[in-house]
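Participant: Pasting the sequence and the predicted model now:
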Amino acid sequence: MAKGDFPSRRRNPKLRSVVALPRAGDVAQFTVHEINNLLAVIGSGLRLLESDAS
């Protein structure tokens, strides 16, 4: 085994990944997108409340 070569990182042709893990950038982009959607819904609800009040 070469230096820095960990057994868990070596490829085993018999084991295939069933689930691909998302990259950190993808998770961050998804999170920001969902927060943006939530803020848009809150803003829309506030506008509806303001229009009902007047």
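Facilitator: Arrived safely.

Participant: When you work out contacts or count neighbours from here on, use the C-alpha atoms and nothing else.
Facilitator: Fine.

Participant: Spell out, range by range, the helices that occur in this protein.
Facilitator: For the chain, helices defined by DSSP state H occupy the ranges 24-53.

Participant: quick one: Q29 from I35, how far?
Facilitator: According to Cα to Cα, to the nearest Å, Q29 stands 10 Å off from I35.

Participant: I42 - how many residues pack around it?
Facilitator: When neighbours are defined as other Cα atoms under 10 Å, I42 has 12 of them.

Participant: then this one, side by side with the first:
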Amino acid sequence: MQIAAFVSTLMMVGVITLPMELTIFGKRAAIVRNVSALGFSLIAAVVIGVVLK
């Protein structure tokens, strides 16, 4: 479950690309996208953990 959370968070949450997203999409959209991606990563990790048990 931890590896699933790590990999999905690594792919979906853009810390390095955040400055570019801030200029292109705006502050609110970039932050909402990253927070929702983090939430979805946690949900995906829990689902994978339940399926693998």
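Facilitator: Nice, I can see it. In this text the structure is predicted, and so the values were computed from the model without any measurement.

Participant: Need the TM-score from the superposition.
Facilitator: TM-score for the superposed chains, counting by TM-score structural alignment, normalised by the length of structure 2: 0.47, backed by 30 aligned residues with a Cα RMSD of 1.9 Å.

Participant: and the helix or strand that contains F40 of structure 2, what other elements does it pack with?
Facilitator: Element membership for F40 of structure 2 (DSSP states H and E) is helix 27-52. For helix 27-52 of structure 2, the packing partners by 3 or more Cα pairs under 8 Å, 6 or more residues apart in numbering; DSSP states H and E come out as helix 2-12, helix 18-25.

Participant: what angle separates the longest one from helix 27-52?
Facilitator: Inter-element angle recorded for helix 2-12 of structure 2 and helix 27-52: 150 degrees (by axes from the mean of the first three to the mean of the last three Cα atoms, to 10 degrees).

Participant: which helices and strands sit right next to helix 2-12 of structure 2?
Facilitator: Secondary-structure packing of helix 2-12 of structure 2 (3+ Cα pairs under 8 Å, 6+ apart): helix 27-52.

Participant: Just the buried positions in the helix it packs on, please.
Facilitator: A30, I31, R33, N34, A37, L38, F40, S41, L42, A44, A45, V46 (16 or more other Cα atoms under 10 Å).
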